[in-house]
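[1] following is a predicted model, sequence given first.
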Amino acid sequence: MTVSPEPTPYDALGGEAAMRALVDRFYELMDELPEAQPARRLHPQDLGEVRQKLFEYFSGWLGGPPLFETKYGHPRMRARHMPFAIGSAERDAWLLCMKQAFEEVLPAGEVRDAFWRRVLGLADFMRNQD
């Protein structure tokens, strides 16, 4: 009898379709919510490339295909974000959009909660101001 491996968080949350939907909704909210402006102003006008990169990062981070690493190497997220002034206001605006996207797109439960805790830590780690 073959034992099937435990699903990865990526699989449990819905795989590629869910990650694309999450990232798309996140960036829609960043454009829609006035409170998101501290984070939005750090991004280029055309969000196409950053959407793709976040999708690729989340894919590998959650145990799916390591798309980001394959294209760009080790994520080094903090180093990649150092050119941008990211303080508490920018972090909080980013998290506001991400939290709403999580709630709208991802299935509720332990896996989503664990992913959210990781996102909170990541967002705080990106701060390089105040």
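    Looks like it arrived, so ask away. Residues are numbered from 1 along each chain as shown.

[2] from here on, contacts and neighbour counts on C-alpha atoms
    OK.

[3] residue contacts, residue 82?
    126, 128 (Cα atoms under 8 Å, 6 or more residues apart in numbering).

[4] below is structure B, check it against A:
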Amino acid sequence: MTDIPNGTAQEQTFYEQVGGEETFRRLVHRFYQGVAEDPLLRPMYPEEDLGPAEERLALFLMQYWGGPRTYSDNRGHPRLRMRHAPFIVDRAAHDAWLRHMRVAVDELQLPAEQERQLWDYLAYAAASMVNAEG
């Protein structure tokens, strides 16, 4: 067995640090439980079943944070703004999205540093999707 010199061991990805696929699936499932009951957000999901949207978001977040590249393998480049362009995403939708995501993030009970990293990204992503006044 060969020793690995100090400083060369690969650090864990955020995906691995927070518990991998199971954690991201729990996050996204809880989020979509809120979306399903939200009169503002639910109409933005034209599919009768939220399952496909849930799967896409889970795969995207897993890939973004260092997990498998399944999202890109199946759907290509994320192009988030383009994919959301058909929908009116105003401040009210932004706030509703973050409200449901806040509940989901809190229920994960991540360590403070990982929780902050995840939340900062989600808040940034939500802000970048706004494409309408109001």
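    Yes, it's here. None of the values given here were measured: they were computed from a predicted structure.

[5] okay, and the alignment partner in the second structure of residue 123 of the first structure sits in which element?
    Using TM-score structural alignment, the equivalent of residue 123 of the first structure in the second structure is residue 126. Residue 126 of the second structure is part of helix 112-129, with elements assigned from DSSP states H and E.

[6] against which helices or strands is that helix packed?
    helix 80-84, helix 91-108 (3 or more Cα pairs under 8 Å, 6 or more residues apart in numbering; DSSP states H and E).

[7] the first one aligns to what range in the first structure?
    Following TM-score structural alignment, the aligned partner range for helix 80-84 of the second structure in the first structure is 77-81.

[8] with the second structure overlaid, how far apart is that stretch on average?
    Superposing on the second structure and averaging over aligned pairs (mean Cα distance after the TM-score superposition for the first structure), stretch 77-81 of the first structure comes out at 0.3 Å.

[9] just how off-centre is that stretch within its chain?
    Counting by Cα atoms, centre = their mean, to the nearest Å, stretch 77-81 of the first structure is centred 14 Å from the centre of its parent chain.

[10] neighbours around the match of residue 123 of the first structure, how many?
    The local packing of residue 126 of the second structure (other Cα atoms under 10 Å) involves 16 other residues.

[11] find the nearest non-adjacent residue to it, please.
    residue 94 (5.9 Å; Cα to Cα, 6 or more residues apart in numbering).
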